[in-house]
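**Student:** how would this look folded up:
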Amino acid sequence: MSQVRFGPVTFDAGLVIFDKDGTLFPFHALWQPVYLRAVAGLVAQVENPEQVAAELHRTLGYDPATERFAGQGPFASAANDVVAILMAGVLYRHGKPQRSWDAALRLVQEQAAPILAAPAADAPLAATDLERLFTDLRNAGVRIAVLTSDEAATTRRMLQASRVAHLVDMVVAADDGHPHKPAPEAVWHICATLQVPPPHTALVGDTVTDLRTGEAAGVGLRVAVLTGPSAHEELA
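**Tutor:** Below is the predicted model:
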C-alpha cells in the first residue's frame, strides 16, 4: 500500500479504479457529437423527426438548449444496451409510421447502435495527463483498473490511443458479463483479481452512479471529479 493524495485527502491505497467517460475523458466533448449523430440517424427514418428528436432528448437526459446531459440521466449513466432499449421505446411510442417493437428495436440496432459503439476512440481528448498520472501511481506501487459502462473494445482502443494501456492492470466493461453500476460485483471482481481489498481501494468517477457503486462495494475512498455531466452539488 502507498500513501496517495487525492486533493486534501491522503489515502492508503493499493488500487485505484477509474471510471472512463467523464473521468479519464471529458464526457460532453466525447459523447455529445456521437449522441447527436445517433439521433440524426434515427429521426431520418420517421415522418415526425422533430417530435421524435424531442422525445429522445427528454428520455435520455439531454438538454438541447444548454447542450448538456443530465448527470443522473440515462445517457450519462447507463450502458449502451440500455440506451438502445430506451431509444427503441421512443420510436415505438412516438415514431410515425407506427412500428412494431421488433421493428423499432431493429432500427435502433441498425442506425444508432453502431454509432454509439464507436466514439472517437482513436483520438480521445483526455481530461488530464493520463500517462503521467498512471506512471506516478504505478511507481508508487498502486494497481490501476478501469470500470466503465462502455464496451471493452472501445475502452481498450481509447487507452491504447492515449498511450496508457500498458499501465492499466485491468479493464472491466459493460459487455464483460458483470451487473452494471451501481451494483458492486464488478468492483469486487477487480479487487479479488488484483488482490487488493476494497478498504484499500479508491474509486474515481464523475456521476452519482459511480459514487453509489463505490459505496455498495465498500471501497475505502470515493473521489468525485467534475469533468463529466454532474454538477458539484449533485456529487457533494
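**Student:** C-alpha only now, for contacts and for neighbours.
**Tutor:** Fine.
**Student:** report the buried residues of stretch 83-102.
**Tutor:** Neighbour counts using 16 or more other C-alpha atoms under 10 Å place 83-84, 86-92, 94-96, 99 of stretch 83-102 among the buried residues.
**Student:** need the max-distance pair from these.
**Tutor:** Spanning the widest gap among the buried residues of stretch 83-102 are Val83 and Lys96, at 20.5 Å by C-alpha to C-alpha.
**Student:** now, among the buried residues of stretch 83-102, which is nearest to Leu105?
**Tutor:** Leu105 lies nearest to Ala88 out of the buried residues of stretch 83-102, by C-alpha to C-alpha, at 4.9 Å.
**Student:** now show me the structure for the sequence below, then we'll compare the two:
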Amino acid sequence: MSEERCSLFSVFYSLFTIYYFYSLFSDLCLSVSTCPVQFPAFAGTCLLHGVRGSRPALYNDYTGAGVGVRRTLNGSWSIYCGEIEVAQFMITKQVHETALVIFDKDGTLISYDHWGEIMHHRSKRLAHRLNLSAAAEEQLCLFMGVTPYTSAILPGGLVYAPRQEAEKKVGEYIHIHFGLSQKEAFQLTTDVFSEIDQETDFKLSLQPLPGAVSLMENLRVAGAKIAIATHDSAAATQIHLHSLGWTELIDMVVSPDIVPEQKPSPQPILRICSALDIAPEQTTMVGDNVTDVLAGKNAGCKISIGVLTGVSNAEEFSGADLIIKTLDEVLVV
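**Tutor:** Next up is the predicted model:
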C-alpha cells in the first residue's frame, strides 16, 4: 500500500472514530455534502457537518459544528472539528458574515465601457450583411444604443439590456425595417453577436471595476464561495472570465442559457445556492441594477447590496440592505 494511501486510511480511521464519539455526545445529526477539496482516492470529498432545525434538505447549515478532513497547503491531510468557515466583510464599520457571494457581472465586476465599442462593431457587421445605406446604418447603430462615430453608450439603450432582450429587439428591428423574416432576422442577429464576441480581444477591452479583483481574491482566501448571476450568455461570460484570468476565482456562473427566468426572479440565485449547497440565508447578492437587489430579496438572501458603478442610482436602490459607491468599500476581515 502506498504511503499516501496509508496516510489516507489513517485519516479516515481517525475521522470515523471521532465521528463515533461525536455522535454519542451530540444531539446534532450528521450529513454528507460535497466539498471543493478533491481526494485522490475518489472523485468527491465527504464533509461531515451539523444540521440544525427543520431546514429543507436542499440546503445545509454551513455554520454548524462538525468534523471533517481537508488538505493543507503543503499537500498533507488534516482532521478538523468545529465550525465551518464563513467569510467576514465590513462596510461602514459593520461586520457581516457570508458563505457565498453572488455578483452580477457587467457594471458590478466589469465596466460597461467596452460594450459601446462591441455594440458598434455588431451594428457595422449587421449593416454590412444587410447591405444598408449610410443613413440606415446610422439609424441601426443608434437603435442598438451607441453613437455611430464615437461608440459612446446612449443612456437607457440596449447596451444595458440583458443579452437575450437585446438580440430579440435588434432582430425585430431588422425584421420590420429591412424585410427579413422574423426567423432570418433573429438568426442573423444572434450569429453576428456571437461572431463579434469570438473576434474581440477582451484582454485589451475589459476593465475590472475598482476593488473587484481584490475583493474576490480576499473572499476566496477567507473561505467564501463566489458565483456570478448574469444576463449575458454563458459562452460570452466564459470568454470574459478567461480573458481576465478569473476562471479560478469563480465557483459557478448562471446565465439565461441555464436558467431562463432572469433577475429579479429568484431562480438564478436559488440555482446557485442549490448547486453549491449553501442556503440563501448564508448568501450575499451584489449588483449594479435594482433587479439584482430584488433578486436577492426574492431569494431570501441574507444581504443584498447595490453598487453605484452601473445602471441604477441610490434612489432606485431604496430596498437594498446596503448601498456602496464601489466595491473598494467592502473590506474582508
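**Student:** secondary structure for the buried residues of stretch 83-102 of the first structure - can I get that in a markdown table?
**Tutor:** Listed next are the buried residues of stretch 83-102 of the first structure as a markdown table, based on DSSP: H, G, I helix; E, B strand; the rest coil:
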| residue | secondary structure |
| --- | --- |
| Val83 | helix |
| Ala84 | helix |
| Leu86 | helix |
| Met87 | helix |
| Ala88 | helix |
| Gly89 | helix |
| Val90 | helix |
| Leu91 | helix |
| Tyr92 | helix |
| His94 | helix |
| Gly95 | coil |
| Lys96 | coil |
| Arg99 | coil |
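**Student:** include distance to Trp188 of the first structure when you put those residues into CSV, please.
**Tutor:** Formatted as CSV, the buried residues of stretch 83-102 of the first structure follow (distance: C-alpha to C-alpha, whole Å):
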residue, distance to Trp188 of the first structure
Val83, 25
Ala84, 27
Leu86, 29
Met87, 31
Ala88, 33
Gly89, 33
Val90, 35
Leu91, 37
Tyr92, 38
His94, 41
Gly95, 42
Lys96, 45
Arg99, 42
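**Student:** now do the same contact list for Val4 of the first structure.
**Tutor:** Residues near Val4 of the first structure by C-alpha atoms under 8 Å, 6 or more residues apart in numbering: 10-13.
**Student:** residues in contact with the spatially most central residue of the second structure?
**Tutor:** The centre of the second structure sits closest to Ile228, judged by C-alpha atoms, centre = their mean, with a distance of 0.5 Å. Neighbour list for Ile228 of the second structure: 102-105, 250, 252-254 [criterion: C-alpha under 8 Å, 6+ apart].
**Student:** with these in mind, which one is nearest to His128 of the second structure?
**Tutor:** Looking across the contacts of Ile228 of the second structure and measuring by C-alpha to C-alpha, the closest to His128 of the second structure is Lys105, at 30.4 Å.
**Student:** nearest residue to the counterpart of that closest one in the first structure in space, please, no chain neighbours.
**Tutor:** Lys105 of the second structure maps onto Lys20 of the first structure when the alignment is built from TM-score structural alignment. With C-alpha to C-alpha, 6 or more residues apart in numbering as the criterion, Lys20 of the first structure has its nearest non-adjacent residue at 5.6 Å, and that residue is Thr148.
**Student:** now the helices: where do they sit in the first structure?
**Tutor:** In the first structure, the segments counted as helices under DSSP state H are 27-43, 49-60, 74-77, 80-94, 101-111, 113-116, 130-139, 152-161, 185-194, 208-217, 232-235.
**Student:** tell me the gap between the last one and the middle of its chain.
**Tutor:** Going by C-alpha atoms, centre = their mean, to the nearest Å, the spacing between the C-alpha centre of helix 232-235 of the first structure and its chain's C-alpha centre is 17 Å.
**Student:** run through who's touching that helix.
**Tutor:** Residues contacting helix 232-235 of the first structure (C-alpha under 8 Å, 6+ apart): 71, 206-208, 224, 226.
**Student:** average gap between that helix and the second structure?
**Tutor:** Compared with the second structure after fitting, helix 232-235 of the first structure has a mean deviation of 3.5 Å; criterion: mean C-alpha distance after the TM-score superposition for the first structure.
**Student:** what residues of that helix count as buried?
**Tutor:** Buried-residue list, helix 232-235 of the first structure, by 16+ other C-alpha under 10 Å: Leu235.
**Student:** likewise the longest one?
**Tutor:** Within helix 27-43 of the first structure, the residues that qualify as buried are 27-32, 34-36, 38-39, 41-43, counting by 16+ other C-alpha under 10 Å.
**Student:** next: the fifth one.
**Tutor:** Going by neighbour count (16+ other C-alpha under 10 Å), the buried part of helix 101-111 of the first structure is 104-105, 107-109, 111.
**Student:** what residue in the second structure is paired with the residue nearest to Lys20 of the first structure?
**Tutor:** Mapped onto the second structure by TM-score structural alignment, Thr148 of the first structure lines up with Thr230.
**Student:** tally of neighbours for that match?
**Tutor:** For Thr230 of the second structure, the count of nearby residues is 24 (other C-alpha atoms under 10 Å).
**Student:** residues contacting it?
**Tutor:** Contacts of Thr230 of the second structure by C-alpha under 8 Å, 6+ apart are 104-106, 253-256.
**Student:** picking up where we left off before, quick one: closest of the helices of the first structure to Glu67 of the first structure.
**Tutor:** helix 27-43 (7.9 Å).
**Student:** tilt between the closest one and helix 80-94?
**Tutor:** Calculated by axes from the mean of the first three to the mean of the last three C-alpha atoms, to 10 degrees, helix 27-43 of the first structure forms an angle of 40 degrees with helix 80-94.
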